[in-house]
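> with the input below, show me the fold.
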Amino acid sequence: MGKKTRNRANRSEATADNPRRPCPCGSGKRYKACHGAGDDVIVVRPFEGLAAEPDLVAMREFLPSATAPLPLRDGGPVTLTSVLPGASAALVRDNGEILLGMQVQTRSGDLSADLAGALAWARSAEPGSSLPVVGPDRRTGERLQDLLEPETPLEPTVHADFAWWLPGESPDPEAAAMLERANSVIMPTEALTAPGVRGAYWVDTGSKAHVRWVRTEDETWLMAALARLSDQGGLELGEGSRYAGSFRAHGLLVPVWDVDREMHSSEWAGPAAEFAVRLDEALAGLADAPLTDAEHRAREVLSGKQITLR
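Sure thing, here's the model as predicted:
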């Protein structure tokens, strides 16, 4: 089976049999209020198969201001961004630099195909132009899986503001006001950098600090491993942390911990690395030792701790 055929086989078509059910895209909305408005095919896990998947999900869902070189197979210089001015899908700067936006104005069912379409548009667009939305007419039949180096992870840079929107420029009053508005809603965010840790980000919401960690394991196995750690007292990241729950994003589970706001973000990198080792051991042990009754009860408790990203 060819790569594109496999990708299509992994897609999940939403039907209108029960429009009140949660939308398969993972938005948390009812199907009729989300993708039920059209006939688009929903790809529940649009970035599956890419080493960049956890950071792609983070840039799409909760990184406020971030950029990353896109690891394209053809080596073309393209910058992926969390969000562009006006939530545009793509922008070509006057110098020809291409920027693609993750947080865009669309309810498409296949974000991977949208990004490939935005890139195709940008590569033939005039400098100084932008693409507000990727519609069906912009799709090329390719997806990110066809364009990226599959084993190369994304390396996002998290910024404290949106100054990179207008690099080296003195913004006019309108642009300055736009930057001020955008900067005013940024929540301080940092990546946790440590061996075995990828897709984990610390964020200060103003009232609480959290660690959000995008995990790529199958949800059934991941929840079982988390339950085992919970029963063993190893679910926290360390002193000053509390497991808060999890949310789903683009086919992946994102565990969340409340952490001490007084501690610097970098102080959670080491505990996260230690947790990663415990989690790997718990996952490996599931093959030979099914969950005990106590661990099953712990899993039920954890399953009830579903949180909404704000």
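> drop to CA atoms for contacts and neighbour counts, all remaining ones
Will do.
> and the strands in this protein, which stretches?
66-69, 78-81, 90-92, 98-101, 130-131, 157-158, 189-191, 200-204, 209-213, 241-249, 252-259 (DSSP state E).
> I'd like the structure of this one too, to check against the first:
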Amino acid sequence: MGKKTRAKAATAGENPRRPCPCGSGKRYKACHGAGDDVIVTRPFQGLAAECDLIAMREFLPSATAPLPLREPGDAPVTLATVLPGAAAAVVRPDGSILLGMQVQAHSGDLSADVAKALRWAQQAEPGSALPVVGPGVVGELVRLQDLIDPDAPLDVTVHTDFGWWIPPSEDGAEPAPDVVAALERANKVIMPTEPVAAPGVRAAYWVDTGSKAHLRWVRPEPEEALLAALARLQARGELALAEGARYAGSFRAHGLLVPVWDLDRELHPKEWVEPVAAFAERLDTALAEDRPLSDAERRARDALAGKQITLR
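The predicted structure is shown next:
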């Protein structure tokens, strides 16, 4: 992603030497206080919902989750993967707010973009839509970390279609033909996806891409620690979820790793709950080990690092 110019977030009287509230560790004047955007590589750091947010941004086709605001307003706010027209925000006629995660990013800080869309929606008229978070949505730097409960995970609901786009009509009127057509087009490209609800497991999803089935699992650990743990399991021959479920590689997504396994398409998603729970226990054990990697484990780590793809 290239740099894009936007208005400075600093307002008169702010101290440019203070730490930037994005958590980058840089001074404000060298980060969000600069004229050009700085890429925040881990935009949702510090939130219990970090893995859920990344899944909704990158991997889930149709999903929603109530947004756990620190100060709930009169109108409920729902986070969504994709909104009609890939809008950044929609205010429904009843005043309820939908925020889109899979939108064109304006800045290098996805957390700030979502927060800007929310602030716009809280002041917009019912029936309004924000196509994209652009330079017109400015003000003092506010991030999602400032607006939601940092200790609350998201209660994500995965849908089989985009029927939730169309709210119930009080008068029973049918939706407009163009809305129905857009809904049909969106439904045709959905890849079947289900959460793997194993005990103690979050942000793990089974998906059928048409030719293969996969498990995609957003992990909260720092990349170096997780890669070392996976390498220990690989060296012990314990990296596969089960027979016929091989480790395929991992994505780098917004500062975290997302390990991926190829699965047997003939098995129902619920049949992977026990293998994933058993793997979670093996992974926790490997993460707790603090001894240096052996030669075999270092070779395994290097091989695993070669199977990573960075999402931007």
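> can I get the strands of structure 1 in TSV including distance to residue 141 of structure 1?
Formatted as TSV, those follow (distance: least, CA to CA, whole Å):
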stretch	distance to residue 141 of structure 1
strand 66-69	23
strand 78-81	20
strand 90-92	18
strand 98-101	18
strand 130-131	18
strand 157-158	30
strand 189-191	33
strand 200-204	32
strand 209-213	31
strand 241-249	24
strand 252-259	24
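> now tabulate the ones you listed in a markdown table and tack on distance to residue 45 of structure 1 and mean neighbour count.
Shown next, in a markdown table, are the strands of structure 1 (distance: least, CA to CA, whole Å; neighbours: other CA atoms under 10 Å):
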| stretch | distance to residue 45 of structure 1 | mean neighbour count |
| --- | --- | --- |
| strand 66-69 | 21 | 20 |
| strand 78-81 | 19 | 22 |
| strand 90-92 | 22 | 27 |
| strand 98-101 | 18 | 25 |
| strand 130-131 | 24 | 20 |
| strand 157-158 | 24 | 17 |
| strand 189-191 | 23 | 22 |
| strand 200-204 | 19 | 23 |
| strand 209-213 | 16 | 24 |
| strand 241-249 | 8 | 19 |
| strand 252-259 | 7 | 22 |
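> quick one: closest of these to residue 289 of structure 1.
strand 252-259 (22.9 Å; CA to CA).
> average distance between the closest one and structure 2?
After superposition onto structure 2, strand 252-259 of structure 1 sits on average 0.5 Å from its aligned residues (mean CA distance after the TM-score superposition for structure 1).
> can you give me the helices for structure 2?
50-58, 110-123, 144-147, 177-188, 223-235, 273-288, 295-305 (DSSP state H).
> any chance of CSV for the ones you listed, columns distance to residue 157 of structure 2 and mean neighbour count?
Rendered in CSV, the data for the helices of structure 2 read as follows (distance: least, CA to CA, whole Å; neighbours: other CA under 10 Å):
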stretch, distance to residue 157 of structure 2, mean neighbour count
helix 50-58, 10, 23
helix 110-123, 19, 22
helix 144-147, 20, 19
helix 177-188, 16, 13
helix 223-235, 27, 20
helix 273-288, 18, 16
helix 295-305, 32, 16
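> among those, which comes closest to residue 158 of structure 2?
Per CA to CA, nearest to residue 158 of structure 2 of the helices of structure 2: helix 50-58, 9.7 Å.
> list the contacts of the residue positioned nearest the centre of structure 1.
Nearest to the geometric centre of structure 1 sits residue 57, at 1.4 Å (CA atoms, centre = their mean). Contacts for residue 57 of structure 1 (CA atoms under 8 Å, 6 or more residues apart in numbering) come out as 214, 249-250.
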